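Visitor: just the structure for this:
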Amino acid sequence: MNTADTAPDLQAPDIRSLESAYRGRSARVAVIGLGYVGLPLALALTGAGFAVTGFDIDPAKAAALNGGRSYIRQIADGRIAEAVATGRFRATTDADEFAACDAVIVCVPTPLSPQREPDLSFVEASTRLIRDRLRPGQLVVLESTTWPGTTDEVMRPILEETGLASGRDFFLAYSPEREDPGNISFTTSTIPKVVGGDDEGARRLAVALYEQVVPQVVPVSGTRAAEATKLTENIFRSVNIALVNELKIVFEPMGIDIWEVIEAAKTKPFGFMPFYPGPGLGGHCIPIDPFYLTWKAREYQISTRFIELAGEVNTMMPRHVVDRLALALDRRAGIGLSRSRILLVGMAYKKNVDDSRESPGLRLMEMLLERGAAVEYHDPFIPVLPVTREHAALAGRTSIAWEPETLAGFDAAVIVTDHDGVDYRSLAAHCPLVVDTRNAMQTVEGIEGFADRIVKA
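Guide: This next block holds a predicted model:
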């Protein structure tokens, strides 16, 4: 690694020639982190004609990809095999290959610590890997969601430990990921890309790169504006979901169905956007991202009360579901949770995906177990619960078979995730009580005959 006092006197890279390499798609691109964000991006870059080196610290992932196999349900084996067959895509665990790449894009997790503070350890570790191989002319782009200032306050100082300077020797940019797993209408290659550079040269290069991959690139003034854009998008969703969750709680004792109200309200062609209640937030974005901004705001002595209140409302929803379940069991069967057998239907954080990160189902299972209930789950996309930092004790539990006699053995079922393809009518026909947190039963044919078994929560 070069240091500041030994860095060679190098001629500044030519922006125009670098830009031309991206527009001509002759540049080689590295993608660090081959998960739900990095792998789709790597495939999109390959499909656009770039030579792509995919990097992951997990040797099993690299071996699977090089063998044409996918470990993400939404990405078919055929897409991987096709990318490998072109000769333009290869996965590796060898960070030394970054040195041969013209651009390095970082797509690693940015979780919260147990104290709900940003954990940038993956970003920092990735940046150090790049630093040790950094060369003049390279473009480094962060896509991981984070607080405004991460790119220039965390990444740039680490990279400049080489003695190379951002904007003179290498180029640094931020472009937030906008993946929506399970969404068949929008993919990596069809979603507009926001781009902010550490300087004008970095922005030009990042725009030149992403314009070859997506239909629209939206340049902004700098990396902080780009970082703030991603947080704003997810805070918007968090706040509006909290609003309808609170309205659900308000309307319930009034005998008003929040789902009916939303369906009626969304017929207004202006001034209203439908959001839907649920058992709590899940996934790698909405439950986490707002707290990145609340943490950063404290540096400026600013209280983000509105954002934090939305977080409180959404966080309390699993408890609301448990309370509704306990009340329904008491009224309909005369039993308490401690003597009941409960089935959770769906453990993924959203429908039709195999991702249980931050799923409210995990918290619901823990709460029910704490209350003494016997709890099982069924999820066609998650056969085994993975190891997680906050719910380690649940790891290894397996999804039960969906059979009439099995369903009949539970005192109640809670629909946590409304996967398509689940036989909800069979659930209502065989399980004596169904607590529906997703309005999944509403459109099931013939469900009217079992209305007395269904409780919305």
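Visitor: for the rest of this, base every contact and every neighbour count on C-alpha atoms.
Guide: OK.
Visitor: hmm, residue 89 is touching residue 54, no?
Guide: Yes - assessed by C-alpha atoms under 8 Å, residue 89 is found in contact with residue 54 at 7.3 Å.
Visitor: compare neighbour counts for the two and give me the winner.
Guide: Between residue 89 and residue 54, counting by other C-alpha atoms under 10 Å, residue 54 is the more crowded of the two (30 against 26).
Visitor: check which helix or strand covers the residue sitting nearest the centre point of the chain.
Guide: When C-alpha atoms, centre = their mean is applied to the chain, the residue found nearest the centroid is residue 284 (3.4 Å). For residue 284, there is no enclosing helix or strand under DSSP states H and E.
Visitor: that one and residue 311, how far apart?
Guide: Relative to residue 311, residue 284 is positioned 15 Å away (C-alpha to C-alpha, to the nearest Å).
Visitor: ok, now residue 437?
Guide: Remark: distance between residue 437 and residue 311 (C-alpha to C-alpha) = 19 Å.
Visitor: again, but for residue 431
Guide: For residue 431 relative to residue 311 (C-alpha to C-alpha), the value is 33 Å.
Visitor: likewise for residue 99?
Guide: For residue 99, the distance to residue 311 - C-alpha to C-alpha - is 42 Å.
Visitor: same thing with residue 255?
Guide: 26 Å.
Visitor: got the end-to-end distance for stretch 143-154?
Guide: End-to-end distance for stretch 143-154, by C-alpha to C-alpha: 14 Å.
Visitor: what ranges does the stretch 301-450 of the chain have for its strands?
Guide: Along the stretch 301-450 of the chain, the stretches classed as strands by DSSP state E, counting those that start in this stretch are 341-345, 374-378, 412-415, 434-436.
Visitor: just to revisit the earlier point, who has more neighbours, residue 255 and residue 311?
Guide: More neighbours surround residue 311 than the other of residue 255 and residue 311, with 23 against 8 (other C-alpha under 10 Å).
Visitor: okay but that one is in contact with residue 241, surely?
Guide: No - judged on C-alpha under 8 Å, residue 311 makes no contact with residue 241 at a distance of 9.8 Å.
Visitor: tell me the SS of residue 140?
Guide: Recorded secondary structure, residue 140: strand (DSSP: H, G, I helix; E, B strand; the rest coil).
Visitor: run a quick neighbour tally on it.
Guide: Residues within reach of residue 140, counting by other C-alpha under 10 Å, total 28.
Visitor: how much space between it and residue 196?
Guide: Residue 140 sits 12 Å away from residue 196, going by C-alpha to C-alpha.
Visitor: quick check: neighbours shared by the two?
Guide: Taking C-alpha atoms under 8 Å, 6 or more residues apart in numbering as the contact rule, residue 140 and residue 196 both touch residue 173.
Visitor: let's see this one next, to set against the first:
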Amino acid sequence: MTGAATTSNPLDAASRVGRLLARIADRTAVIGVMGLGYVGLPLAKLLCSKGFVVYGFDTDPAKVEQLRAHHSYICHLRLDQLWAAEAAGRFVPTAEPERLAEIDAVLICVPTPLDRHHQPDLTFVERTVEQVADRMRPGTRVILESTTYPGTCRDVVKPILERDGRCSGQDFFLAYSPEREDPGNRDFVTATIPKVVGGDGEIASRLACALYGAIVETVVPVGSNEIAEAVKITENIFRAVNIALVNELKVIYDAMGIDVWHVIAAASTKPFGYMPFQPGPGLGGHCIPIDPFYLTWKAREFGVRTRFIELAGEINSDMPRRVLERLTAGIDTVHRRGLRDSAILVVGLAYKRNVDDIRESPALRLIELLDRAGARVDYFDPLVPEIPPTREHGSLQGRRSVPWPGEGLSRYHAALIVTDHDGIDYAGLVSACPLVVDTRNVCERHGLTAPHIVKA
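Guide: Below is the predicted model:
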């Protein structure tokens, strides 16, 4: 189905804007959320809780069926409000793009990964926008939330929507509002995190601000989509660079016999001019390991080098190898043997504490490195019972978490703590396992100290 040309005159557009604002105010606007993952599902939940009718679109029929069966596939996300909305007919999970013709505003929350050459892969965005373009009705607000490089709305999204003679600012209203989800963070939820909003023109910005103003506490309008796109990528690069810095300091201070976690704790007492970041086994999640490369790629178009950003990426990418070196040295010291045929328990597979998200998790890279070294590797993660399909680590698909070994921990030559989930018996781990390599300083946080605990 291809949309016909619908270009309107300015008076028609002005009248349409008034009606759209009124539909937001009285909650009669129908909102579509495309992509029901870690960003889209909390957003759909919030919209429903504020009284909107929400169509949740996802290309994975299994997700749609789980939602219809009132089952959450994201462990940390409570969806009672969403189930109530679904029962009342105000939340409609669907894999049918034809239903886009029924909505007033569409929020696009689809993945923006890298390809195997570390270049932006906007396939999901492009396919989704094409589905919208084929079915949207006059006056539809199209808002991209997926993280991307500055210029994506202008150069990729807008041309698709303007085909068949449509005009941005009259026939549809294009905006960008970057997602700021922090899965598992109980202190900040979707409704309380300030929402940055840019638009393709003043009207698009005003409409998008009105929609988000109806569901979140604070809206931060900026002058363009490009500024809003740059805000998100700047936030994530800031984190990537500072994590790289403390990771490098960890290596330096370790060589000097200095505990970097003690240094960070003491430095954090300074009330100005310092912000603590924590070292770890490598970066994980969809944002921080990926987004800096989006800006690096785009900067090349302007003949600008991103040396600082690229160096941070190199440091962070190298951390799993550094961890493996510490593990190897520890096994040699304790057991007088190498990694080959050593039994290793990887504790924690998710990329961060208390979530079930394994995207870009350094644990996956570490398991692969251990496999190549000939180790016998098990993993334990109470939130990730089985490794699902991944783009980069296909050989690990289907591996299952072992039950908590308990007294059987002594059969492992070493335990490697990669993710510091709550609820794990770290005291039992330290008591039973002859070598514990801790990449998160979780043992010390639990008051556990012993000669066979190695920080890495």
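Visitor: counterpart of residue 114 of the first structure in the second structure?
Guide: Residue 114 of the first structure maps onto residue 116 of the second structure when the alignment is built from TM-score structural alignment.
Visitor: state the distance from its match to residue 389 of the second structure.
Guide: Residue 116 of the second structure sits 16 Å away from residue 389 of the second structure, going by C-alpha to C-alpha.
Visitor: how much space separates residue 151 of the second structure from residue 295 of the second structure?
Guide: 11 Å.
Visitor: mean per-residue distance, the biggest helix by length in the second structure versus the first structure.
Guide: As assigned by DSSP state H, the longest helix anywhere in the second structure is helix 225-255. In the superposition with the first structure, the average deviation recorded for helix 225-255 of the second structure is 0.4 Å (mean C-alpha distance after the TM-score superposition for the first structure).
Visitor: now the angle between strand 140-144 and that helix, please.
Guide: Here the directions of helix 225-255 of the second structure and strand 140-144 differ by 20 degrees (axes from the mean of the first three to the mean of the last three C-alpha atoms, to 10 degrees).
Visitor: in the helix or strand just after helix 225-255 of the second structure, which residues are buried?
Guide: Next in sequence after helix 225-255 of the second structure, counting helices and strands by DSSP H and E, comes helix 260-267. For helix 260-267 of the second structure, the neighbour count (16 or more other C-alpha atoms under 10 Å) marks 260, 261, 264 as buried.
Visitor: which residue in the first structure aligns with the last one?
Guide: I take that to be residue 264 of the second structure. The alignment partner of residue 264 of the second structure in the first structure, by TM-score structural alignment, is residue 262.
Visitor: test my guess that that match contacts residue 272.
Guide: No - the pair residue 262 of the first structure / residue 272 is not scored as a contact, 9.7 Å apart, by C-alpha under 8 Å.
Visitor: distance of residue 31 of the first structure relative to residue 37 of the first structure?
Guide: Distance of residue 31 of the first structure to residue 37 of the first structure, given as C-alpha to C-alpha: 10 Å.
Visitor: neighbour count for the two, which is higher?
Guide: Shown here are residue 31 of the first structure and residue 37; by other C-alpha under 10 Å, residue 31 has more neighbours (26 against 22).
Visitor: secondary structure element for that one, which one?
Guide: Assigned by DSSP H and E, residue 31 of the first structure belongs to strand 28-32.
Visitor: quick one: the helix or strand following that strand to chain centroid distance?
Guide: Downstream of strand 28-32 of the first structure, the next assigned helix or strand under DSSP H and E is helix 38-47. Helix 38-47 of the first structure sits 17 Å away from the centroid of its parent chain (C-alpha atoms, centre = their mean, to the nearest Å).
Visitor: counterpart of residue 18 of the second structure in the first structure?
Guide: Under TM-score structural alignment, residue 18 of the second structure pairs with residue 16 in the first structure.
Visitor: do the same with residue 410 of the second structure
Guide: Under TM-score structural alignment, residue 410 of the second structure pairs with residue 408 in the first structure.
Visitor: tally up the residues packed near that match, please.
Guide: For residue 408 of the first structure, the neighbour count with other C-alpha under 10 Å is 16.
Visitor: ok, it to residue 35 of the first structure distance?
Guide: Between residue 408 of the first structure and residue 35 of the first structure the distance is 38 Å, computed by C-alpha to C-alpha.
Visitor: please apply the same query to residue 47 of the first structure.
Guide: In terms of C-alpha to C-alpha, residue 47 of the first structure sits 18 Å off from residue 35 of the first structure.
Visitor: among those two, which residue is more densely surrounded?
Guide: Between residue 47 of the first structure and residue 35, residue 47 has the larger neighbour count (other C-alpha under 10 Å), namely 19 against 16.
Visitor: spell out the residue ranges of the helices in the stretch 51-200 of the second structure.
Guide: Under the criterion DSSP state H, counting those that start in this stretch, the stretch 51-200 of the second structure contains helices at 61-68, 80-87, 123-135, 152, 158-161.
Visitor: show me what counts as buried in the last one.
Guide: Meaning helix 158-161 of the second structure. Using 16+ other C-alpha under 10 Å as the test for burial, helix 158-161 of the second structure gives 158, 160, 161.
Visitor: repeat that for the third one.
Guide: When burial is assessed from 16+ other C-alpha under 10 Å, helix 123-135 of the second structure yields the following buried residues: 124, 125, 128, 129, 130, 131, 132, 133, 134, 135.
Visitor: nearest to residue 372 of the second structure, of the helices of the stretch 51-200 of the second structure?
Guide: Ranking those by their distance to residue 372 of the second structure (criterion: C-alpha to C-alpha) puts helix 123-135 first, at 32.4 Å.
Visitor: mean deviation of the closest one from the first structure?
Guide: Mean for helix 123-135 of the second structure is 0.3 Å (mean C-alpha distance after the TM-score superposition for the first structure).
Visitor: and the alignment partner in the second structure of residue 139 of the first structure, what does it touch?
Guide: Counting by TM-score structural alignment, residue 139 of the first structure corresponds to residue 141 in the second structure. By C-alpha under 8 Å, 6+ apart, the residues touching residue 141 of the second structure are 104, 105, 106, 172, 173, 174, 175, 204, 207, 208.
Visitor: find the nearest non-adjacent residue to the counterpart of residue 52 of the second structure in the first structure, please.
Guide: When the first structure is aligned by TM-score structural alignment, residue 52 of the second structure is paired with residue 50. Closest residue in space to residue 50 of the first structure, ignoring its immediate chain neighbours: residue 25 at 5.4 Å, by C-alpha to C-alpha, 6 or more residues apart in numbering.
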